[in-house]
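**Student:** The sequence and its predicted three-dimensional model are supplied below.
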Amino acid sequence: MIEIEFSREDLARTRFALSPLWEAVASIRMLKGADEQGLHAAWVHRVRHQLAAASTDFGPLFDLVPVPARSPWAGSVPGFLCPPPTTPLPSLDVELATVRATPPALLRTTAEVPPARLAALRADPTAGLARLAELIEAYWELALAPYWPRVLALLEGDIRYRAGRLVEGGAQHLFADLDPQVTWAGGTLHLEHRTVRGARQLDGRGLLLVPSAFVWPRVFSVLNEPWQPSLRYPPRAVGTLWHARPAQVSEALAGVLGRSRATLLTELAAPASTTELARRTGLTPGGVSQHLTALRTAGLVSAHRAGRQVLYARTRAGQTVMEAAGAGPPAA
């Protein structure tokens, strides 16, 4: 059991962030066998074929992400491969710039990686880190970029939920349902761990909370210098990430709005992009855009920018219309 002790300054500095770089690295664990429950089986199946067809040798990258051979708790990841983000939503390019600039003294790890790979990095850090960043970028384009809007919507939805919990009841409410491995009591966060024990001080730096689609059933902690103290935890509804179940559209709602607009409003139980909504509903991207514009003009849908894309979500008025039509549970 790890005990993370919070001061008032630590509580004030606790924040949320997302990390495309971490999602890329964590997803490699799934491809190497960490997904024993098959949560990401559909994604793994598609991506393995895409990687096999690629001409790039991803060995230097994959070898740095250990296979969890003994239990879900085994297989730590080298800190220099995925340092915690310094801004709420950095781009992959920004995070890879941090990797390229890693000081040679930080090219060390207790993770079970081939010594030759680590030795090669340490022998020529500039060239080795540049090549590593190139491989991560190439892997991202094949394995995650096509699915990033869906993953991002899930992660951002969890952060909005957590922010609401913090507003409603403070830190105790925030951590109460973060994960079964995490409990809060008396200003201390207790994190279950099978191999590491003892108290950890945050020293006024606060705790960075990073929801991650590819960590379940684990919580990954970063508590050693020089990194920002962090917890990477599974977001809510991660089990539905790859489900392609069509939404059940209320006939009453379709009678008022039209079936296409009713379908889009129903699908927005969690924020989504135009591309993702088109994929789910079978409508053309142009048609989705036109219907979303109409829904937005009516005040039923809002839009906000997340990095390079725009995500749409139900407004309070949109949710009220859904509930009045008996169209299912509240949005996430």
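**Tutor:** That came through, no problem.
**Student:** From now on I want contacts and neighbour counts done on CA atoms only, so please keep to that.
**Tutor:** Fine.
**Student:** Break down the stretch 151-300 of the chain into its helices, ranges please.
**Tutor:** Under the criterion DSSP state H, counting those that start in this stretch, helices of the stretch 151-300 of the chain are mapped to 251-257, 259-267, 274-281, 285-297.
**Student:** Please tell me how far stretch 52-64 is from the chain's geometric centre.
**Tutor:** 22 Å (CA atoms, centre = their mean, to the nearest Å).
**Student:** swap in stretch 127-145?
**Tutor:** Centroid separation between stretch 127-145 and its chain, computed with CA atoms, centre = their mean, is 18 Å.
**Student:** Same question for stretch 55-70.
**Tutor:** 20 Å.
**Student:** sorry, back to before: looking at the helices of the stretch 151-300 of the chain, which is buried most?
**Tutor:** helix 259-267 (a mean of 22; mean count of other CA atoms under 10 Å).
**Student:** Can you spell out which helices and strands pack onto it?
**Tutor:** Here helix 259-267 touches helix 251-257, helix 274-281, helix 285-297, helix 316-324, going by 3 or more CA pairs under 8 Å, 6 or more residues apart in numbering; DSSP states H and E.
**Student:** Second structure for comparison follows:
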Amino acid sequence: MLTWKFSAQDLAHTRFAQSPLCELVTSVEVFKNPGRHAVHLPWVRQARTALAGVSWELLSQLVPLPAVHVPDFLTPVPAGSSPTLDEQLAELTALEPAAVRRDLSRIDGELPPLVAELARDPAAGTARLAGELRAYWQAAIAPHRARIDRLVEGEILRRARQLAAGGPAGLFADLHPKVSWEGDLLRIGHRHVDADRRLDGARGLVLVPTVFAWPGVFSQLDPPWQPGLVYPPRGVATLWETSATGTSEGLARVLGRARARLLAELDAPATTTELAARTGLSAPTVSHHLHALCAAGLTARHRTGRSVLYLRTAAAELLCGDG
């Protein structure tokens, strides 16, 4: 069990961030152990084909099974809110050799051959690793980047609303089954960590929603990075689905089947285009129903970049049985 003690200043510095590198690295464990990550099986099947012929042996050795410890330089807590993969890879290749060796020294047992080479020559090793990460990303993650980003962005919007409505207790209430908030303490049920920590009042905690983290939750504890918590966003189970979502018959009789179906689909925030693809309705029809649901106070819309995400309001959550 890991326990973080928060002060008011720590809460003021707590924030969200997206991390392409964290998505990539957690996907490696999913790829190597798909049985433990069943919701991602559709992605695994596609990635097996996409990664054929791609060289990522060093990356594979750095993310073993079981992945009890992955070097911190592979999953750094982002300094900003949404760094690009190129920015994170630039930080990786700019690391001091001593920092690379320090992280690798925490690996138990004998280092695998390519990891041992990385320890002997960190400059050459991180350059090779950056190339492997970029190639893996282009083959296995980039084709799905839009849907992953929308799920993560929707999660951040939803959590921000919960924080505004219920404070830290509302923010952490259903973040993950292993995470709980009581008083000024955040408890995280890690199997391999048993520690009580104080945040230092100047950095807070960074929450990093990461789809391939499912079903786990991971913590970043060590300097120089800000403390971080990596967790799966709500709606991961529907990320790769194309089949129909169940619709409440009672709600369908009140709202109409199409509008009830759209509310059911908005278990995780989505765009008009995504909802049209899932439901088989035309985009103009979906837009018409969403405007009606917005007018009734059952959905809200938020612009993120070029996309507009729709999400259920608190009233709609109650109607759908999630209140």
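**Tutor:** Thanks, I have it. What you are looking at is a predicted structure, and each value in this text was computed from that prediction instead of being measured.
**Student:** Just give me the neighbour total for the nearest residue to R312 of the second structure once chain neighbours are set aside.
**Tutor:** Closest residue in space to R312 of the second structure, ignoring its immediate chain neighbours: T299 at 4.5 Å, by CA to CA, 6 or more residues apart in numbering. By other CA atoms under 10 Å, the residues close to T299 of the second structure number 23.
**Student:** wait, what's in contact with T299 of the second structure?
**Tutor:** Neighbouring residues of T299 of the second structure by CA atoms under 8 Å, 6 or more residues apart in numbering: 290, 293, 310-313, 316.
**Student:** Let's see that with 10 Å instead.
**Tutor:** Shown in contact with T299 of the second structure (CA atoms under 10 Å, 6 or more residues apart in numbering): 262-263, 266, 269, 290-293, 310-317.
**Student:** got it, and L266 of the second structure?
**Tutor:** Going by CA under 10 Å, 6+ apart, the list of residues near L266 of the second structure reads 235, 245, 260, 275, 299, 309-313, 316-317, 320.
**Student:** Return the member of those nearest to R102 of the second structure.
**Tutor:** G235 (36.6 Å; CA to CA).
**Student:** How much space separates the closest one from V100 of the second structure?
**Tutor:** As judged by CA to CA, to the nearest Å, G235 of the second structure and V100 of the second structure stand 35 Å apart.
**Student:** Neighbour count: these two, which is higher?
**Tutor:** More neighbours surround V100 than the other of G235 of the second structure and V100, with 23 against 17 (other CA under 10 Å).
**Student:** show me what contacts the closest residue to A17 of the second structure other than its chain neighbours?
**Tutor:** Nearest residue to A17 of the second structure, sequence neighbours excluded (CA to CA, 6+ apart): S81, at 4.2 Å. Contact partners of S81 of the second structure, counting by CA under 10 Å, 6+ apart, are 15-19, 206, 208.
**Student:** Map L114 of the second structure onto the first structure.
**Tutor:** In the first structure, L114 of the second structure lines up with R117, judged by TM-score structural alignment.
**Student:** Compute the number of surrounding residues for its match.
**Tutor:** Neighbourhood size, R117 of the first structure [other CA under 10 Å]: 15.
**Student:** The residue nearest to it when sequence neighbours are not counted and P115 of the first structure, how far apart?
**Tutor:** Distances taken as CA to CA, 6+ apart place P60 nearest to R117 of the first structure, at 6.8 Å, with adjacent residues excluded. Distance, P60 of the first structure to P115 of the first structure, using CA to CA: 12 Å.
**Student:** Which of these two has more residues huddled nearby?
**Tutor:** A count of neighbours by other CA under 10 Å puts P60 above the other of P60 of the first structure and P115, at 17 against 10.
**Student:** in a strand, that's where that one is, yeah?
**Tutor:** No. Looking at P60 of the first structure with DSSP: H, G, I helix; E, B strand; the rest coil, it is helix, so not inside a strand.
**Student:** Would you enumerate the residues in contact with the equivalent of it over in the second structure?
**Tutor:** Using TM-score structural alignment, the partner of P60 of the first structure in the second structure is L58. L58 of the second structure makes contact with 112-115, 117-118, 125-126, 128-129, 132-133, according to CA under 10 Å, 6+ apart.
**Student:** Just the ones of the residues you listed in strands?
**Tutor:** Among the contacts of L58 of the second structure, no member is found in strands (DSSP state E).
**Student:** Nearest to L163 of the second structure among those?
**Tutor:** Nearest to L163 of the second structure among the contacts of L58 of the second structure: L133, at 34.6 Å, using CA to CA.
**Student:** Kindly state which residue of the first structure is aligned to that closest one.
**Tutor:** L133 of the second structure maps onto I136 in the first structure, by TM-score structural alignment.
**Student:** Can you get me a residue count around its match?
**Tutor:** Neighbours of I136 of the first structure (other CA under 10 Å): 19.
**Student:** mind checking how far it is from A317 of the first structure?
**Tutor:** 42 Å.
**Student:** got it, and E36 of the first structure?
**Tutor:** For E36 of the first structure, the distance to A317 of the first structure - CA to CA - is 42 Å.
**Student:** Include distance to P149 of the first structure when you put the helices of the stretch 151-300 of the first structure into TSV, please.
**Tutor:** Shown next, in TSV, are those (distance: least, CA to CA, whole Å):
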stretch	distance to P149 of the first structure
helix 251-257	26
helix 259-267	14
helix 274-281	7
helix 285-297	14
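**Student:** Appreciated, that's everything.
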